[in-house]
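*Asks:* pasting the structure only:
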């Protein structure tokens, strides 16, 4: 085959060989803002090391391999015995192992732990997002288990361990580090977990039960244990289901099939059946939702962080491509219209990062005021940031043109992953209704939220106007449920605007307020007012190799 015409020109180099953390100005500034001075040097070194690996050729290859070779279910061994095992490609274990050893399941036991973990999660998710699911569930199981001191004493050191032992099915007592999953949704109920039919029959007065029923979505089914909801005699209750019992016998945990999903292909999501499956009660009977709610809140925060990570990687790829690709007589990044698109995308990414890190800092603070703030801010952020992820990744893909539509670019994988976080742990309507519930039942939550956004009052007239409009929406109860999405969108935008006005460079804050809060913004990206300092926004978002 003739190759004389096959001279490769005008193709950008791959975005590899860089530090994902230090190249992200919005993230590094947030870490500096939210961590005490005495923790900064150690955190910077830790995150830079993780960022260097995340931006390496090796980690990029792990991500491709884990998705090109998805998990495979083995229900029986060669002799016909039921084994219910899932095989993963070695790349999956390398990704997951690196995450665990870098503390991405351990935020609870160290100063500044939530900020450091959220920053690490945001950095490492850019290498591959699917394995973030077991990381998130393992991290989030801790507050639920703390409702039972005996369970917490046994499991918490293993959950927060930085030793990865793979998904080897052994009794938890024989392992130093474990992974957790969860199973709440059932096919007849979905988000309405109170419609669950899985039955829990008490074995004794010490909290042992036998579960019978099904779970329609159970992610990471090779985890060491799961938190599930089931109907006990006293009502919907939370239970811990181990994969392997203390005597080494496997618990009854029938994996019926793995889901064939749009994205998140490296991660196994399954349907499971319980048939007199041994379980240990967590919390009181009939208080299952209350027991597991803090786990849900923590995983919702990870949805925000994970979406911010996907956006950041998509924008970094788009800006990188435009910095090297020439068309119509010049480099794309210098073309006014492309610069507008990139600046608009960069704004969305920075606002998501600033909000995600502010929520993580509130977890570290753990004051009554901050807990009240999180009650509204988490579902509002979960609603809005995860909703913005898909259009951001789609527009960023388009910046690469046909190159972005090709699997080798990595952009299709980002796009397939983007809708997941808006669905997992409650879709948009669930989040919006949760905000309404908090507004109606917890007045301290609204006070804390308003105090937070009010810290930027007077700094920008467009933000002040948006706060006024939001208050008018809150005061109007007519048809509030049907208007809930619009209200929650306003709340999230006002909160992001307040954070950027206080902490971001003036060009970033000005552009955000002019577009998101000043009503001078189109429905597509790339419609920022041309008078803004768009070049500095794009340069700030660029990941320099």
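*Replies:* Right, received. Where do you want to start? Remember, predicted model here, so these are calculated numbers, not experimental data.
*Asks:* Please make it C-alpha for all contacts and neighbour counts, starting now.
*Replies:* Fine.
*Asks:* roughly how far is the strand ranked longest in the chain from the heart of the chain?
*Replies:* Secondary structure of the chain per DSSP state E: the longest strand is strand 269-282. Centroid separation between strand 269-282 and its chain, computed with C-alpha atoms, centre = their mean, to the nearest Å, is 25 Å.
*Asks:* cool, stretch 148-166 as well?
*Replies:* 22 Å.
*Asks:* Pull out the buried residues from that stretch.
*Replies:* 151-152, 155-164, 166 (16 or more other C-alpha atoms under 10 Å).
*Asks:* Secondary structure and distance to residue 83 for the residues you listed - can I get that in JSON lines?
*Replies:* Compiled in JSON lines, those are given as follows (DSSP: H, G, I helix; E, B strand; the rest coil; distance: C-alpha to C-alpha, whole Å):
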{"residue": "151", "secondary structure": "helix", "distance to residue 83": "27"}
{"residue": "152", "secondary structure": "helix", "distance to residue 83": "29"}
{"residue": "155", "secondary structure": "helix", "distance to residue 83": "25"}
{"residue": "156", "secondary structure": "helix", "distance to residue 83": "27"}
{"residue": "157", "secondary structure": "helix", "distance to residue 83": "28"}
{"residue": "158", "secondary structure": "helix", "distance to residue 83": "24"}
{"residue": "159", "secondary structure": "helix", "distance to residue 83": "25"}
{"residue": "160", "secondary structure": "coil", "distance to residue 83": "28"}
{"residue": "161", "secondary structure": "coil", "distance to residue 83": "27"}
{"residue": "162", "secondary structure": "coil", "distance to residue 83": "28"}
{"residue": "163", "secondary structure": "coil", "distance to residue 83": "26"}
{"residue": "164", "secondary structure": "coil", "distance to residue 83": "22"}
{"residue": "166", "secondary structure": "coil", "distance to residue 83": "17"}
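*Asks:* And here is the other one:
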């Protein structure tokens, strides 16, 4: 049987080119369309990027909780294919395009269109990169000067060796998506670091995607549980200390910041994406 021959996912799409023609200014479309055509061709053919070939090496993550001496290490190993696809998306400008703002408000549809071309071969790397986008926007709007200086630029970087990925930790056992029942507490330490006011977080996060990320934004309670969602605050949590570190340095265990990875979730889909149950024990976090 003859294999199905795929065309460029941009030029052969029956809707996308005409949709962009309708919503983008003519000059913007003229400038971004060659990049979309080029990237669409890269996805299916270019041997140097090997996006499709990388998918064959994607495998579920593995968690090693203890070393040979019985020390808790919580070492999380993700596949080379997963790392490659995530790095490729970052290098192509996801989420960097959104914040470079070369085309103003039209940077969003341009970036989303570019992500769409790869999404079928992405093995869900756009899940953590979308959370990274959300964290970048939060810091852009409400972050401290230190967060904006030292973290924001790395969340939107096109250099995979320099770029940060962010998770989002909201879900807990009592409430699920009802964040008003959040149990994780935050204790103010009456001091600050270069990122802002300093807190200790204690609690349990039931469903935390992007467990291999560099940072996360986490909900925690600073007031009485009787106040529901009104006593919740959002904190920036580094997964490993020291933070930030030189990319050439060894990767510390999340236990370095009081984060224990209890188990990886066995999901129906998104197998390559590490999603875990985490406990936070005097975990350092910053707020604005």
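*Replies:* The structure has been received and is ready for your questions. Owing to the predicted nature of the structure, the values given are computational and were not obtained by experimental measurement.
*Asks:* follow-up on the earlier one: who does the longest strand of the first structure touch, helix- and strand-wise?
*Replies:* strand 208-219, strand 235-242, strand 254-258 (3 or more C-alpha pairs under 8 Å, 6 or more residues apart in numbering; DSSP states H and E).
*Asks:* right, and those strands - which one's nearest residue 184 of the first structure?
*Replies:* Residue 184 of the first structure lies closest to strand 208-219 among those, at 6.8 Å (C-alpha to C-alpha).
*Asks:* Could you tell me where that closest one falls in the second structure?
*Replies:* Aligned by TM-score structural alignment, strand 208-219 of the first structure corresponds to residues 198-209 of the second structure.
*Asks:* buried set for stretch 65-78 of the second structure?
*Replies:* 65, 73-76, 78.
*Asks:* where's that stretch relative to the chain centroid, distance-wise?
*Replies:* 23 Å.
*Asks:* Likewise for stretch 71-91 of the first structure?
*Replies:* On C-alpha atoms, centre = their mean, the centre of stretch 71-91 of the first structure falls 28 Å from that of its chain.
*Asks:* re earlier: any chance you could list what contacts the longest strand of the first structure?
*Replies:* 144-145, 147-148, 207-221, 237-242, 251-259, 291 (C-alpha atoms under 8 Å, 6 or more residues apart in numbering).
*Asks:* Buried members of those residues into PyMOL, please.
*Replies:* Buried residues among the contacts of strand 269-282 of the first structure (16+ other C-alpha under 10 Å), as a PyMOL selection:
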select buried, resi 144+145+208+209+210+211+212+213+214+215+216+217+218+219+220+221+237+238+239+240+241+242+251+252+253+254+255+256+257+258+259+291
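*Asks:* longest helix of the second structure?
*Replies:* helix 26-44 (DSSP state H).
*Asks:* aligned partner of residue 90 of the first structure in the second structure?
*Replies:* Aligned partner of residue 90 of the first structure by TM-score structural alignment: residue 80.
*Asks:* before we move on, which element is the spatially most central residue of the second structure in?
*Replies:* The centre of the second structure sits closest to residue 128, judged by C-alpha atoms, centre = their mean, with a distance of 2.9 Å. Secondary-structure element containing residue 128 of the second structure, defined by DSSP states H and E: helix 126-142.
*Asks:* tell me the angle of that helix relative to strand 232-238?
*Replies:* Between helix 126-142 of the second structure and strand 232-238, the angle comes out at 110 degrees (axes from the mean of the first three to the mean of the last three C-alpha atoms, to 10 degrees).
*Asks:* Grab the nearest non-local neighbour of the aligned partner of residue 67 of the second structure in the first structure.
*Replies:* Applying TM-score structural alignment, one finds that residue 67 of the second structure aligns to residue 77 in the first structure. Nearest in space to residue 77 of the first structure, with sequence neighbours left out and distances taken as C-alpha to C-alpha, 6 or more residues apart in numbering, is residue 83 at 6.4 Å.
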